[in-house]
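Colleague: quick one: sequence plus predicted model below, questions after.
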Amino acid sequence: MDTKKVWFVTGASKGLGLTLVKRLLADGHSVAATSRSLSDLQNAISEENSMFLPLEVDLINEDSIEEAVSKTIRKFGKIDVTVNNAGYGQLGTLEETTDQEGRQNFDTNVFGSLNIIRKVMPYLRKQNSGLIINIASIGGLTGDFAGWGIYCATKFAVVGFTEALAAEVKEFGVHATVVYPGYFRTYFLTGGSLRTPKNEIEEYTLARQLQVVHEKEINGNQPGDPEKAALALIKLSEMQNPPVHLVLGSDAFQIAGNKLNALQNEISDFKTLSNSTDY
């Protein structure tokens, strides 16, 4: 039985997306990969490969996405795995972050993924199979990062709509998984993947300190190996019943455990008040 799949991966010109695409092609899978810049994508993956379809896509333009999905279907005949990986980090406290900065982060990290889902689902429903992997962040489970509020909010949204999606599509034999990566050694903390607020307020010393820690100390020293993350995603795609939630990285696993324990304790501490509102 042929175990090779057709993958549709967004944000594929760098970081985890690029690592995943290279691994998939090396393993003989068919890959449609998207980026805002076709040249960036072609430069990152230069070899000629009949199993590779590079696509320039604007994630907030539904026509652009529909065209890319249609090209993928025409070339490969189907889509087995969709990976919503494209996104960037917006730094800044909630007071500092402008309306435009916040909306732009939501456009890419949230509405871009929803646009992809809306365009691939008709094909997945028709074929009665498929897996949608939405890449969130451990910051989608805990927002306890001063100066990362908008970014965490986008990733919390990814978690919420993935849970709903999993419930909605299971009757069609389609699965959905939200992935919570910890810190992986990519270029996420540098360049265009991380944006700082235009209007910094000096009184927010904790947020500034955490920003410096990410840019100067964590960057380049992340414990996660992108190659192993790619292998984990491939293993996920091979599962008959993949989980709705998948934490990636020992750091993320520890943070998730701490958050769940703290949440359980806090909820239990106020049980009396919680139950006091019933008739």
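Modeller: Thanks, I have it.

Colleague: going forward, measure contacts and count neighbours with C-alpha atoms only.
Modeller: Fine.

Colleague: now do the buried residues in stretch 30-38.
Modeller: 30-36, 38 (16 or more other Cα atoms under 10 Å).

Colleague: for stretch 227-246, same thing?
Modeller: Buried residues in stretch 227-246, counted by 16+ other Cα under 10 Å: 229-230, 233-234, 236-237, 244-246.

Colleague: what about the residues you listed, which are in helices?
Modeller: Mapping the buried residues of stretch 227-246 onto helices (DSSP state H) picks out 229-230, 233-234, 236-237.

Colleague: now tabulate these in CSV and tack on distance to N134.
Modeller: Shown next, in CSV, are these (distance: Cα to Cα, whole Å):
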residue, distance to N134
A229, 14
A230, 14
L233, 11
I234, 14
L236, 12
S237, 12
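
Colleague: and the strand ranked longest in the chain, how far from the chain's centre?
Modeller: For the chain, the strand with the greatest residue count under DSSP state E is strand 174-181. Centroid separation for strand 174-181 versus its chain: 9 Å, with Cα atoms, centre = their mean, to the nearest Å.

Colleague: please compare the first structure with the one that follows:
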Amino acid sequence: MKTQKVWLVTGASKGLGLTLVKHLLAGGYRVAATSRDAEALRSEIGHQGDGFLPLEVNLTSNTAVAEAVASIVAQFGTIDVVVNNAGYGQLGTLEELSDEEARENFDVNVFGSLNVIRNVMPVFREKRSGAFFNISSIAGFLGSFPGWGIYNATKFAVAGFTEALSAEVKSLGISATIVYPGYFKTNFLHQGSLRTAKHPIADFKEARDLEVIHNEKIIGNQPGDPENAAEAFIKVAEMEERPLHLFLGSDAFGMAYNKIEAVQKDLTAFETISKSTDYQQ
């Protein structure tokens, strides 16, 4: 039965991850979900029965992820769908953020997902099926947000390695999808999910202005509905042909088109210079 598929959702303690887990369990799917506090996650979900496996996992540790995957297979027998959702936002201009702050954001947002992929792939390869949904962001497609450079870079990295993964696993019957959410009405913009620079520099007006916009205008007015996003995930996961690029939200959809148009404009305007670098016949 389709509803007996086993899902692994990381970063399930809040936001889109939490909403997705609730929808999956309500739909009869078996779900393993990671969080920094497994008992708090179990309490928040409130699901009774052996179809739910909450796991406390340090995703930046390959050993911890390997142990978690083994636990999932031991309980459910397999894994069918993976949603690499865990991550956090890091605000701060490139000059403001320390090497430590930047690397920590990459450790969670990028290397955490790579650890999951690396350890789930043997399960997928053995059965020649499986689906990865790697959560990027519209900021992983359009990077012109002042003060979001490092976060953007982590999400561009997610998009980049997912494109490669999709090509690597195609003949194995496995799919990989980059998910680019726009603004959803979750707690992502609140402290804990969004960190600010430890040593801000007042000169960066554009970055400070954008922070004010997020704090005063965007929080509470996000157009995206997490409940609808969860249903979209499930719908796409059940498709035989899944997209490589999946934009969620009308805002993300619109910003993606704007980026594509800007790239096409530059391609056209500078075509002569671009092609002038070839060896001349």
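Modeller: On my side now, so go ahead. Small disclaimer: the values here were computed from a predicted structure and weren't measured.

Colleague: now the TM-score, please.
Modeller: The TM-score (TM-score structural alignment, normalised by the length of the first structure) is 0.98; 279 aligned residues with a Cα RMSD of 0.9 Å.

Colleague: if we can go back for a sec, against the second structure, where does the longest strand of the first structure fall?
Modeller: Aligned by TM-score structural alignment, strand 174-181 of the first structure falls on residues 174-181 of the second structure.

Colleague: and V120 of the first structure, what does it touch?
Modeller: Neighbouring residues of V120 of the first structure by Cα atoms under 8 Å, 6 or more residues apart in numbering: 69, 79.

Colleague: report the angle between the helix or strand it falls within and strand 174-181.
Modeller: Following DSSP states H and E, one finds V120 of the first structure within helix 112-127. Put simply, helix 112-127 of the first structure runs at 150 degrees to strand 174-181, going by axes from the mean of the first three to the mean of the last three Cα atoms, to 10 degrees.

Colleague: what about helix 112-127 of the first structure, how far off from the second structure?
Modeller: Mean deviation of helix 112-127 of the first structure from its aligned counterpart in the second structure after superposition (mean Cα distance after the TM-score superposition for the first structure): 0.3 Å.

Colleague: which of the residues in that helix are buried?
Modeller: Those would be 112-117, 119-121, 123-125, for helix 112-127 of the first structure by 16+ other Cα under 10 Å.

Colleague: ok, now stretch 44-60 of the second structure?
Modeller: By 16+ other Cα under 10 Å, the buried positions in stretch 44-60 of the second structure come out as 45, 51-60.

Colleague: same check on stretch 189-205 of the second structure?
Modeller: Residues of stretch 189-205 of the second structure classed as buried: 189, 195-197 (neighbour count, 16+ other Cα under 10 Å).

Colleague: which residues touch that stretch?
Modeller: 87-93, 96-97, 101, 187-188, 208, 214-215, 219.

Colleague: of the residues you listed, closest to Y257 of the second structure?
Modeller: Set against Y257 of the second structure, the nearest of the contacts of stretch 189-205 of the second structure by Cα to Cα is H214 (22.2 Å).

Colleague: burial check on the closest one, number of neighbours?
Modeller: Close neighbours of H214 of the second structure, defined as other Cα atoms under 10 Å, add up to 16.

Colleague: three-state assignment of it?
Modeller: Taken by DSSP: H, G, I helix; E, B strand; the rest coil, the conformation at H214 of the second structure corresponds to helix.

Colleague: look up the closest residue to it, ignoring the ones flanking it.
Modeller: Nearest residue to H214 of the second structure, sequence neighbours excluded (Cα to Cα, 6 or more residues apart in numbering): L189, at 7.5 Å.

Colleague: OK, contacts around T82 of the first structure?
Modeller: With Cα under 8 Å, 6+ apart, T82 of the first structure has these contacts: 7-9, 130-133.
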